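# Need coordinates for the following:
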Amino acid sequence: MFIHAENEDAPCVVGALWIDPKLGVLAEIPYIGFGTDQFAVPSQWFRQEQAPNNLLFRSEDLQVSLFGCRITRTVQGSYLDIGRLRVQEAVFAERSGNIDDDLRVTTLVSHLDGLAKWSGLSSVKWDSEPIGVPPQRRGHRIRYTVQSNQGFDWMQGAARMRLKTHWRHDGKMPPGIHLTDDTVLESRFRQPRPVSDHLVEHRKFRDLMSLVLGTGARFFGHSIRDQRFGMRTLDGKIHGADYERLIAATTVVDHYRQTSDAGASDWPILAAKNLSPENLTWWARQYDNSRRFILPAASTLQRSNVFAEDKVVNASMSIEALGASIGPVGGERPTLAGTKKSTTTYFYRIIETVGIDASAIAGGSVELARALANTYNTIKHADRGEFPDGLHTIYAGRLSLMLIRMAIVQRLPGARAAVATYAASWPVRRIIEGMNADGVSVKSGRFCTSP
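Modelled structure (predicted):
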């Protein structure tokens, strides 16, 4: 049943609650529009299109606080009507206080795909020692210590961010001890803030992580902690607060999306241990002024099943934006259109900034920049005729994404040496060697395929 604050004496509102993989938490409420007091409350909601903003759902073994409810659909039948609500945020616990208050929390935790492997954090430590056993046999005593690892923290504006581990029993039956050991991203404000404020800060870290790994770091779960979701005793006192599951309509698609390759990324540009709190604070401070070159590339990495043309366009948008902000570099004069900068100029600046060796496929940075810019412009402008060759587009997308990832990460203080090492590593060579194997090279500023 659904509990609201309008009229405590009114009959209960009954209905169903479920999670839609694309829309989030939905509720369907049956009612009869006229002639019965039993359905007077939901009838009024849907006839006037004014449902309560917040509701509490209770069933035999489930309590869910629903925030930001809005009507999305009404169906009028011959005998029974049905109204549907979409919920902006749902917390799987009952909140104390006024049900009509907006949802504000002090702490939000996000589970990110690939974070545990990249960070190297774990709650479990173990050691072993030999023990005395009968002759001809070997024995060891293994000791496990399980304790949350507090990782490290940094400031992002008014939010204190932290990478830490959460462990819990996973509910499997004996024999054995079964634990789930997660690494999470946590934000905490001094005063309760809307969930959207927390997510703004979480996305800044998620975008950096995506660029470093080269794969989409998706949100596959959230939880919140706040005193209004505290643990109460019979005397009404609150004794701390536990972490409660949260589903937000803005991120629920990530929870059900096909698992990305973030957990399988063996070649990050930077190891998490090489990121200092100062690096992360700097990144967050620069983020808002850098969105034009961060978001196109990061969003491409975070989507699955992206067309090669989309990769070229989005990566090239980022390259144009960052190339314009870098300023002139040596040797760019051949890329200019008279005295004006061209798309080739921006590609050239990025190539020179990260310093990849493309001599195996191109006659120099200018030639490679022209080929990448030409592929981008041919895809973008309809008056250029057909789309470029598919194989050329695939490699242009791979090269462009690799270049912009390195160029953005290189901006972090102290990251230049790590990016230089990465530029000469296998992930970059793999693209070059793949082009050689497929007979793709650059001639006269264009991609071409040898027989």
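# C-alpha from now on. contacts and neighbour counts both.
OK.
# What number of residues are in the vicinity of Ala5?
Look at Ala5: counted by other Cα atoms under 10 Å, it has 12 neighbours.
# Secondary structure of it: a strand, I assume?
No: read with DSSP: H, G, I helix; E, B strand; the rest coil, Ala5 is coil and lies in no strand.
# I'd like the structure of this one too, to check against the first:
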Amino acid sequence: MAKRRLKVGDSILGMLVDGIDETPYVPATLTLTESGVRLDVSYIDVGSPNSSSGTRDWFDSRQVPTNLSLVSLDGDISLFGCESSGYRVNMVRGFGVGRITPEALVFNFRDGEHNDDLGVTELRSTIDGLGEWTGYTGVERTDSVNPSGRLDRVTIELAGVDGAEWDAGAARMKVRAEPHTDKLHIEDAIVLSSSFAQPQPVTEHLNEHRKVANLMSFIFGCPIFFRNHEIKDSRFTIRSLNGDIQDTPYVQLIHASTVKEYERPTPSQKQLLEPLLDITSVGPTGLQQWSDAYDTWGRFIHPASSALNRPGALIENIVVNTSMSFEAAGNLIGKKVGEELTYTKKGKPTTATYGYRCIAHTGLNFDALNVSQAGLARAISDNYNTIKHFDRGEFPDATETHVIGEISILISRVLALKIARPDIQLVGALERRLREIGEYLTRNRLSIRDDGTFSKPLGN
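Alright, predicted model coming up:
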């Protein structure tokens, strides 16, 4: 039976087609690795009437056709954005093996002009935590009992269920339950989809999906990765033997920008247990607001989300990334009451000023840390600058940096949600986490002074 989906480690042997009439097909092996898709192409390296001299020229000149197709017993595959990534030649025996790296793979043959750029009308993604965030399900179970009260029958019904929808520029975004089964297992899949009125580059779709994935990283406070993509477009069809179109199905897409995420560790159930807000609380308006403001707030979003999406990131890197984000956010937030306490003697804003604006903007109660907002802003700034600047001497104490990193992540998560929902008031889990940080300071006999330095409490 033909494959319809590739997993990391899978290989397919087939014949490579370049879309040029009368060009001989050449054997090739396609492999999906943790780093992406690679295509190994065998070719004859000596001139003869039947030699694959055209294929040899691809690698000699490093000019591989941008679009290629692989015809195989496992199904047809379309490859886009192909580039040469090296070759080896056995000159004595007269053959070589070249390697091609495509930007995108679609597990189906595409109708129409072979050399057209890849554009699709709909793309959907499977993303970590989407089910936990939405609470959606497409699986309904009904138990029947017999007269004696014992379980007699279990009926499971699968049905697609539409969820939140919003506009993101020209794209229509939707979250939907799409359960499916292979007759042995049931997967209650929740997918994020984007659709355009006209075909758009895959990167346009993925940019909108990335916005949602990054928002979810802030909401859960942990790495959130893509696990699969599928596309649907009128040029990717299933045809009968006489050429009639039978179906326009969803087909697998693998893209170089996300494929490395597939094998990353999945978040634990504990990490996904307590999102700051569920999708209903963010709402379609909040999701659209996040999308519309994303580019404006990009200098805040990207460093902080990068820190969240790196499992095991050094605490110093977390402080540097979030402090970069605070500087950007502080400029966008604007002046806050009381920030003059963080100015220079000449009345100029400092790095601590931008941190102060972010702290004040969260609306959180920081009493559990037993320090003023200005003192906390100075502590974050001082730790950041000591890490960053060579002339500050040794790195800060690791315990102090850990505390600053934990506080900074918390602040950045709230700021991100304030972009989507400026009116939202966040308490509960956040202030509980601040109390835990306060208790950590006490256990380690630390406190934060108002000048931003750390000290042991008097008497210890």
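# contacting residues for the residue nearest to the spatial centre of the first structure?
By Cα atoms, centre = their mean, the first structure has its centre lying nearest to Arg218, at 3.7 Å. Neighbour list for Arg218 of the first structure: 112-113, 206, 254-255, 260, 302 [criterion: Cα atoms under 8 Å, 6 or more residues apart in numbering].
# please redo it, this time with the cut-off set to 10 Å
By Cα atoms under 10 Å, 6 or more residues apart in numbering, the residues touching Arg218 of the first structure are 110-115, 203, 206-207, 209-210, 251, 253-260, 262, 301-303.
# Tell me the spacing between it and Glu60 of the first structure.
Noted for Arg218 of the first structure: a distance of 33 Å to Glu60 of the first structure, by Cα to Cα, to the nearest Å.
# Could you do Ala298 of the first structure as well?
43 Å.
# The two - which one has more neighbours?
The residue with more neighbours, out of Ala298 of the first structure and Glu60, is Ala298; 28 against 6, by other Cα under 10 Å.
# Check which element follows the helix or strand hosting the more buried one along the chain.
Using DSSP states H and E, Ala298 of the first structure maps to helix 291-302. For helix 291-302 of the first structure, the following helix or strand on the C-terminal side (DSSP H and E) is helix 308-326.
# can you give me the helices for the second structure?
Taking DSSP state H as the test, the helices found in the second structure are 53-61, 130-134, 202-220, 279-293, 298-308, 315-333, 351-362, 373-388, 398-420, 429-443.
# For Lys456 of the second structure, find the nearest of the ones you listed.
For the helices of the second structure, the distance to Lys456 of the second structure is smallest for helix 429-443, at 9.2 Å, taking Cα to Cα.
# between that closest one and helix 398-420, how big is the angle?
170 degrees (axes from the mean of the first three to the mean of the last three Cα atoms, to 10 degrees).
# Could you list the residues in contact with helix 429-443 of the second structure?
274-276, 364-370, 399-400, 402-404, 406-407, 410-411, 413-414, 427, 445-448, 454, 456-457.
# Show me how far that helix is from its chain's centre.
The chain centre lies 29 Å from the centre of helix 429-443 of the second structure; the measure is Cα atoms, centre = their mean, to the nearest Å.
# now do stretch 89-108 of the first structure
For stretch 89-108 of the first structure - counting by Cα atoms, centre = their mean - the centre lies 23 Å from the chain centre.
# quick one: it aligns where in the second structure?
With TM-score structural alignment applied, stretch 89-108 of the first structure matches the range 104-123 in the second structure.
# Quick check: end-to-end length of the matching stretch?
First residue to last in stretch 104-123 of the second structure (Cα to Cα) measures 13 Å.
# What's the ChimeraX syntax to select whichever of the contacts of helix 429-443 of the second structure are buried?
Buried residues among the contacts of helix 429-443 of the second structure (16 or more other Cα atoms under 10 Å), as a ChimeraX selection:
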select :275,276,364,366,369,400,402,403,404,406,407,410,411,413,414,446,447,448,454
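# And Ala362 of the first structure, what's its match in the second structure?
By TM-score structural alignment, Ala362 of the first structure lines up with Asn370.
# how close does its match get to Ile190 of the second structure?
Going from Asn370 of the second structure to Ile190 of the second structure by Cα to Cα gives 43 Å.
# Contacts only, for the aligned residue in the second structure for Tyr31 of the first structure.
Under the alignment (TM-score structural alignment), Tyr31 of the first structure maps onto Tyr43 of the second structure. By Cα under 10 Å, 6+ apart, the contact list for Tyr43 of the second structure reads 26-28, 51-56, 89, 94-98.
# Could you find the closest non-adjacent residue to Ala159 of the second structure?
Gly138 (5.1 Å; Cα to Cα, 6 or more residues apart in numbering).
# mind listing what the one you found touches?
Applying Cα under 10 Å, 6+ apart to Gly138 of the second structure gives the contacts 157-162, 176-180, 187-190.
# and these, which are buried?
Counted by 16+ other Cα under 10 Å, those give 158, 160, 176-180, 188-190 as buried.
# among those residues, which are in strands?
If you go by DSSP state E, those have 158, 176-177, 180, 190 in strands.
# Would you agree Pro199 of the second structure is in contact with Gly119?
Yes: if you go by Cα atoms under 10 Å, Pro199 of the second structure and Gly119 touch, sitting 4.9 Å apart.
# neighbour count winner among these two?
Neighbour count, other Cα under 10 Å: between Pro199 of the second structure and Gly119, Gly119 has more, with 17 against 14.
# still on that earlier bit, which of the contacts of Tyr43 of the second structure sits closest to Thr66 of the second structure?
Thr55 (13.4 Å).
# Next up, the contacts around the alignment partner in the first structure of the closest one.
Structural alignment (TM-score structural alignment) places Thr55 of the second structure against Pro42 in the first structure. Counting by Cα under 10 Å, 6+ apart, Pro42 of the first structure touches 11-14, 29-33, 48, 50-51, 81-83.
# The same query, at a cut-off of 8 Å, please.
13, 29-31.
# ok, now Glu309 of the first structure?
Here Glu309 of the first structure is in contact with 379, 393-394, 397 (Cα under 8 Å, 6+ apart).
# Format those residues as a markdown table; extra columns: distance to Val329 of the first structure.
Shown next, in a markdown table, are these (distance: Cα to Cα, whole Å):
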| residue | distance to Val329 of the first structure |
| --- | --- |
| Ile379 | 27 |
| Thr393 | 27 |
| Ile394 | 28 |
| Gly397 | 24 |
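# Among the residues you listed, which one lies nearest to Tyr348 of the first structure?
Gly397 (15.7 Å).
# Aligned against the second structure, show me the partner of the closest one.
With TM-score structural alignment as the criterion, Gly397 of the first structure pairs with Gly405.
# ok, now which ones touch that match?
Applying Cα under 8 Å, 6+ apart, the residues near Gly405 of the second structure are 315-316, 318-319.
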